[in-house]
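Student: coordinates for the following, if possible.
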Amino acid sequence: MIKVLDRLLLFLYSLAIAAASIVAIVAASGGFSEKWLMEVVADFTGDVRAVQASVIGAAIVLLLISLRLFVVSIRRDGNSSPSINQRTEHGDIRISVETVENLALKAASRTRGVKDLRARVRVSEAGLGILIRAFVEGEGSIPAMSEEMQRTVSQQVEEATGIPVAEVSVFIANVTQAPTTFKSRVE
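Tutor: Purely as a prediction, here's the structure:
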């Protein structure tokens, strides 16, 4: 709804500025005589002060619309996904944070005994900060699994993106029981 309102404001603003520009160009080039303009204003309103108030009101409205459009132009769009930007000799590279999260999840899933993974990526001056949230199965060593996951995620993300990984934090949310399988015996 707000985008529709902003587009409507932009349309009306453009029309008003175009009309004002045309009038200013014609008036500056001598297209209107001052006497004629005063007569038109007097015929239109009957009162010069009312015209002044109307012009001031229109100017205030245009100023408010200008400020709104200025804010919209510098505000970051919520729909665009954040990205990590790199410059190479051939041009710019933009990698979305979501892509890095998916790479981290793919690398973390290679660790044996983990499931239900989630990843979060933070970008800092030192490099990427990756948080992996996982459930572990069974009775394996949680520190060993975590270290293996940290190493794998760090290597894979750095190799795939070329961006240094400052840290990989692992949060083990819970331990789940691996489903036990029963073998049926045939006699």
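
Student: use CA for all of it now, contacts and neighbours both
Tutor: Will do.

Student: so how far is stretch 38-49 off the chain centroid?
Tutor: Counting by C-alpha atoms, centre = their mean, to the nearest Å, stretch 38-49 is centred 50 Å from the centre of its parent chain.

Student: for it, which positions count as buried?
Tutor: By 16 or more other C-alpha atoms under 10 Å, the buried positions in stretch 38-49 come out as V41.

Student: once you drop chain neighbours, what's closest to L131?
Tutor: S169 (4.7 Å; C-alpha to C-alpha, 6 or more residues apart in numbering).

Student: just confirm that neighbour is within a strand.
Tutor: Yes. S169 forms part of a strand when assessed by DSSP: H, G, I helix; E, B strand; the rest coil.

Student: surely it touches A134?
Tutor: No. In this structure, S169 is not within contact of A134 by C-alpha atoms under 8 Å, at 10.9 Å.

Student: looking at the two, which is more packed in?
Tutor: More crowded of S169 and A134, by other C-alpha atoms under 10 Å: A134, with 23 against 16.

Student: just checking, what packs against the helix or strand where the more buried one lies?
Tutor: Per DSSP states H and E: A134 is located in strand 127-137. Packing contacts for strand 127-137, counted by 3 or more C-alpha pairs under 8 Å, 6 or more residues apart in numbering; DSSP states H and E, involve helix 97-108, strand 114-124, strand 165-176.

Student: would you do the same for the sequence below? I want to compare the two.
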Amino acid sequence: MLKRILLLACGLLVFLGSALVISEAFLNMGILSPYIEITFARWDVAVLFTILAILGLFAMVLAFASQKEPSSLLIASDYGEVRVSLQTIDSLVHQGAKKIKGIKDLKTRIIVRDGSLYIYVKAVLYGDRNIPELTEQMQQTISEHVYSISGINVDEVKVLVENVATDIKTKVS
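Tutor: Okay, the predicted model is just below:
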């Protein structure tokens, strides 16, 4: 996020600075004349700073361009490639969580970044269980279940305990 903000700021500064110099060269507004003297022919300045203005606009567009997150993971085998969708990984996470007693509700977010798999879990737990032990068990069970079924190594499982419930019905879907 910080990179996007810096790219936007730099692009904006380059664009506005270039527009100011171009307008000074053609309109002689007198804004820059006390500080610098434009000694080039007007078309030279216009071409140079038009290129800079285009680069500034390009940087601003890059700052707003969304990077599409992958929707699947690639697994290479001896016979070719297999793609496993993030929806499949999500289902595997829920299957692994069903093995653990003490979870009332579970929401997941799966992220693939630089070929690494990160799983973020928001859980509602029952209040009669030790939270550190239960969350560690969740991390281990989910990671092992996803790996054993898909062959995909989970780099990190982060758990956020969203709430603690008191009723007895389990609901992990």
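
Student: tm score of chain vs chain?
Tutor: Overall, the chain-to-chain superposition scores 0.54 on the TM-score scale (TM-score structural alignment, normalised by the length of structure 2); 101 aligned residues with a C-alpha RMSD of 2.0 Å.

Student: so which bit of structure 2 is the helix or strand harbouring D43 of structure 1 matched to?
Tutor: Taking DSSP H and E as the criterion, D43 of structure 1 maps to helix 34-45. Counting by TM-score structural alignment, helix 34-45 of structure 1 falls onto no part of structure 2.

Student: what does stretch 98-110 of structure 1 give?
Tutor: Under TM-score structural alignment, the match for stretch 98-110 of structure 1 is residues 87-99.

Student: repeat that for stretch 128-148 of structure 1.
Tutor: Mapping stretch 128-148 of structure 1 onto structure 2 (TM-score structural alignment) gives residues 117-137.

Student: now do the matching stretch: everything it contacts.
Tutor: 100, 102-112, 153-168 (C-alpha atoms under 8 Å, 6 or more residues apart in numbering).

Student: can you rerun that using 7 Å?
Tutor: 102-112, 154-166 (C-alpha atoms under 7 Å, 6 or more residues apart in numbering).

Student: name the residues of that stretch that are buried.
Tutor: Across stretch 117-137 of structure 2, burial judged by 16+ other C-alpha under 10 Å covers 117-126, 134-135.

Student: one more: stretch 85-95 of structure 2?
Tutor: Here stretch 85-95 of structure 2 shows 86, 89-90, 92-95 as buried, counting by 16+ other C-alpha under 10 Å.

Student: before we move on, back to that, translate the residue nearest to L131 of structure 1 into the numbering of structure 2.
Tutor: Using TM-score structural alignment, the partner of S169 of structure 1 in structure 2 is K158.

Student: do the same with I22 of structure 1
Tutor: Alignment note (TM-score structural alignment): I22 of structure 1 has no counterpart in structure 2.

Student: distance of I22 of structure 1 from L37 of structure 1?
Tutor: I22 of structure 1 sits 15 Å away from L37 of structure 1, going by C-alpha to C-alpha, to the nearest Å.

Student: R112 of structure 1 now?
Tutor: Distance, R112 of structure 1 to L37 of structure 1, using C-alpha to C-alpha: 84 Å.

Student: do I have it right that L57 of structure 2 meets C10?
Tutor: No. Between L57 of structure 2 and C10 there is no contact under C-alpha atoms under 7 Å: 9.9 Å.

Student: who has more neighbours, those two?
Tutor: Taking neighbours as other C-alpha under 10 Å, L57 of structure 2 and C10 compare with L57 leading, 20 against 17.

Student: state the next helix or strand along the chain beyond the longest helix along structure 2.
Tutor: What stands out as the longest helix in structure 2, according to DSSP state H, is helix 2-27. Counting by DSSP H and E, the next helix or strand C-terminal to helix 2-27 of structure 2 is helix 42-64.

Student: please state the offset of that next one from the chain centre?
Tutor: That offset, for helix 42-64 of structure 2, works out to 28 Å (C-alpha atoms, centre = their mean).

Student: where does the helix or strand that it is followed by end up in structure 1?
Tutor: Using DSSP H and E, the next helix or strand after helix 42-64 of structure 2 towards the C-terminus is strand 72-77. Mapping strand 72-77 of structure 2 onto structure 1 (TM-score structural alignment) gives residues 83-88.

Student: for that stretch, give me the average deviation versus structure 2.
Tutor: On superposition with structure 2, the mean distance recorded for stretch 83-88 of structure 1 (mean C-alpha distance after the TM-score superposition for structure 1) is 1.5 Å.
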